[in-house]
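*Asks:* this one's sequence-less:
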């Protein structure tokens, strides 16, 4: 199975930390964030990895190269202008192929092994969902007892930035056009083709300097 790491974002909430350094290269525990994802993907046999880049993307490509140092093959989907999540995935489809792939945001931290969800079957995606953190108490979707995601319902969970995804979820989008992911997910819900997996282990959205510092503290105590 191939994998894709989303690494094109500006990281504007990190402010001065990302003025000269792309968020995926911010260091925690003595190494860049994105290296943790690469090593975890390699540990489960996902060695063909696509990374989308835009903001300061040259730095990412220079730092990681072709992936040989990490025992993987890295290929880059370059976005001259950031295409948002769904647009970025759509632009990378020629590199990803036609089979389901594992998707992970570069700026999340999770102890769940990559790919550890049920197979897609007829679904377009299966999202990893977590309990709402303090900064997003309202949640994103409701996950029912059969593993189906819904726009309405309680309790609501938050999309963790990791998913098993079929290319068909975004294949009909116009290439090189910015597009967020949520409308694609809502469309899949309406087709009854969006599943979810409730992860109850460790997870963090590293979206602010404070959360980055907290993760650093947590890693130092492991």
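*Replies:* Great, that's in hand. From a predicted model like this one, the values you see are computed outputs, not experimental measurements.
*Asks:* CA only for contacts and neighbour counts going forward, please
*Replies:* Fine.
*Asks:* so who does the nearest residue to residue 9 once chain neighbours are set aside touch?
*Replies:* Setting aside the residues directly before and after it, residue 9 is nearest to residue 55 in space (CA to CA, 6 or more residues apart in numbering), at 6.3 Å. For residue 55, the set of contacting residues under the criterion of CA atoms under 8 Å, 6 or more residues apart in numbering consists of 8-10, 22, 82.
*Asks:* okay, pairing it with this:
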């Protein structure tokens, strides 16, 4: 699942006339970088959630065979958006991807797939150590122990790619909620894990991030 519904407020005027996933980096819409990575693992289907200026994303994604999950009357955030899309995604664990980042190095989806252990994990988050998290503002998100179990705070940045089980989403009462609500449950059961990404990553959630990402694409192997 590709998260593409947000307002992109950190992008300021750049999202006045278009949704953030269609902002261009090195001449290509941001979401196309995510689509390239997704197609490399040959998924059964690719779903994107839409809310802000959905008609533009419909026109871009529909011809590419992406299944569209429309959110209405209000935006559902990442957790609510994922739950709303589960009928389109199918049963079982799913990949989710943020569409406002650039990865430089091995495909994070492939790395997560190879490390996934459903007997012990409810979610496996691909995280980037702070020194390789380009354009990151603020502190990290998580700390991992020697087994890979994670807790809040530390120098690992969640990169926006994960494998996650969706079974427990129905237990959350709110309609619109963050994936953090689901992760908190998994953390309390010692089933929330991280995989540390060996390459570089760039946050393109704000205008200055575009130049940082373009420089990364020029200087690193993507």
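*Replies:* Ah, there it is. Quick caveat: nothing in here was measured; it's all calculated off a predicted structure.
*Asks:* Residue 125 of the first structure: neighbour count?
*Replies:* For residue 125 of the first structure, the tally of surrounding residues (other CA atoms under 10 Å) stands at 27.
*Asks:* Report the separation between whatever residue of the second structure lines up with it and residue 25 of the second structure.
*Replies:* Using TM-score structural alignment to pair residues, one finds that residue 125 of the first structure aligns to residue 123 in the second structure. Residue 123 of the second structure sits 30 Å away from residue 25 of the second structure, going by CA to CA, to the nearest Å.
*Asks:* about what we covered before: secondary structure and distance to residue 59 of the first structure added to the contacts of residue 55 of the first structure, as TSV?
*Replies:* Written out in TSV, the entries for the contacts of residue 55 of the first structure read as follows (DSSP: H, G, I helix; E, B strand; the rest coil; distance: CA to CA, whole Å):
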residue	secondary structure	distance to residue 59 of the first structure
8	coil	11
9	coil	13
10	coil	13
22	coil	7
82	coil	16
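*Asks:* mapped onto the second structure, which of those are still contacts?
*Replies:* Contacts conserved in the second structure for the contacts of residue 55 of the first structure, counting by both residues aligned by TM-score structural alignment, their matches' CA atoms under 8 Å: 8-10, 22.
*Asks:* Of those residues, which is the nearest to residue 88 of the first structure?
*Replies:* Of all those, the one sitting nearest residue 88 of the first structure is residue 8; the distance, using CA to CA, is 8.1 Å.
*Asks:* OK, contacts around residue 86 of the second structure?
*Replies:* Neighbour list for residue 86 of the second structure: residue 166 [criterion: CA under 8 Å, 6+ apart].
*Asks:* Can I take it that it is in a strand?
*Replies:* No. Counting by DSSP: H, G, I helix; E, B strand; the rest coil, one finds residue 86 of the second structure to be helix, located in no strand.
*Asks:* Alignment lookup: it to the first structure.
*Replies:* Taking TM-score structural alignment for the superposition, residue 86 of the second structure sits opposite residue 93 in the first structure.
*Asks:* Which residue in the second structure aligns with residue 107 of the first structure?
*Replies:* Match for residue 107 of the first structure (TM-score structural alignment): residue 100.
*Asks:* Give me the neighbour count for the residue nearest to that match when sequence neighbours are not counted.
*Replies:* Closest residue to residue 100 of the second structure in three dimensions, ignoring its sequence neighbours and counting by CA to CA, 6+ apart: residue 204, at 5.2 Å. The burial count assigned to residue 204 of the second structure is 27, neighbours taken as other CA under 10 Å.
*Asks:* And for residue 107 of the first structure?
*Replies:* The number of residues packed near residue 107 of the first structure is 24, by other CA under 10 Å.
*Asks:* sorry, back to before: which one of the contacts of residue 55 of the first structure sits in the busiest neighbourhood?
*Replies:* Each of the contacts of residue 55 of the first structure was scored by neighbours using other CA under 10 Å; the highest score is residue 8's, at 29 neighbours.
*Asks:* Residue 172 of the first structure versus that residue, what's the distance?
*Replies:* With distances defined as CA to CA, the gap from residue 8 of the first structure to residue 172 of the first structure amounts to 21 Å.
*Asks:* likewise residue 214 of the first structure?
*Replies:* When distances are taken as CA to CA, residue 214 of the first structure and residue 172 of the first structure turn out to be 40 Å apart.
*Asks:* Which one of these two is surrounded by more residues?
*Replies:* Counted by other CA under 10 Å, residue 214 of the first structure and residue 172 do not tie: residue 214 has more neighbours, with 15 against 9.
*Asks:* The equivalent of that one over in the second structure - nearest residue in space that isn't next to it in sequence?
*Replies:* Counting by TM-score structural alignment, residue 214 of the first structure lines up with residue 212 in the second structure. Sequence neighbours aside, residue 135 is the residue nearest to residue 212 of the second structure in space, at 6.6 Å (criterion: CA to CA, 6+ apart).
*Asks:* can you count the residues close to the counterpart of residue 190 of the second structure in the first structure?
*Replies:* Residue 190 of the second structure maps onto residue 192 in the first structure when the alignment is built from TM-score structural alignment. Residue 192 of the first structure is flanked by 15 other residues according to other CA under 10 Å.
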